[in-house]
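All I have is the shape, not the residue letters:
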């Protein structure tokens, strides 16, 4: 599993990975963007909704929410 910081925020590209980046970013949760966005909908979403930072200019996900997906209680 990829090392995650104790707390903070992640961009979607860090969660889903980016093989075209230099160096490539491995996926923490290996799903495509369409699956990710579909998983945010409905009464019981599988994936968390983003937090907008900087007047809505950036979308980030809390590390704690990603850990909860990887290690369900």
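Thanks, I have the structure now. This structure is a prediction, so every number in the text was calculated from the model and none was measured.

contacts, neighbours, all on C-alpha from now
Noted.

Longest helix in the protein, please.
In the chain, taking DSSP state H as the definition, the longest helix is helix 63-70.

That one: which residues count as buried?
Neighbour-count burial for helix 63-70 flags 63, 66 (criterion: 16 or more other Cα atoms under 10 Å).

let's bring in a second model and compare:
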């Protein structure tokens, strides 16, 4: 798995991956963009932070917690 910083922010392509990037970005959470936004809307995924009018990101701490939650659900 990709090494995440202790604190900071991640943009959506860093979370769901971007196969067209050079080099390709592997997904942390392998879902589509529309599934991600539906999950944000329903509360399954963390709420974003607006860094500017056109920049949306998620706190690394929230993404770490989500990954742990999903791993626990998968193991059960």
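Now that the structure is in, tell me what you want to look at. Owing to the predicted nature of the structure, the values given are computational and were not obtained by experimental measurement.

TM-score for these two?
Once superposed, chain against chain, the TM-score is 0.88 (TM-score structural alignment, normalised by the length of the first structure); 70 aligned residues with a Cα RMSD of 1.3 Å.

Give me the mean deviation of the longest helix of the first structure from the second structure.
Here the mean offset of helix 63-70 of the first structure against the second structure after fitting is 0.4 Å, by mean Cα distance after the TM-score superposition for the first structure.

who's in contact with that helix?
With contacts defined as Cα atoms under 8 Å, 6 or more residues apart in numbering, helix 63-70 of the first structure is touched by 4-10, 46-48.

could you dump these to JSON lines with secondary structure?
Listed next are the contacts of helix 63-70 of the first structure as JSON lines, based on DSSP: H, G, I helix; E, B strand; the rest coil:
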{"residue": "4", "secondary structure": "coil"}
{"residue": "5", "secondary structure": "coil"}
{"residue": "6", "secondary structure": "coil"}
{"residue": "7", "secondary structure": "coil"}
{"residue": "8", "secondary structure": "coil"}
{"residue": "9", "secondary structure": "strand"}
{"residue": "10", "secondary structure": "strand"}
{"residue": "46", "secondary structure": "coil"}
{"residue": "47", "secondary structure": "coil"}
{"residue": "48", "secondary structure": "coil"}
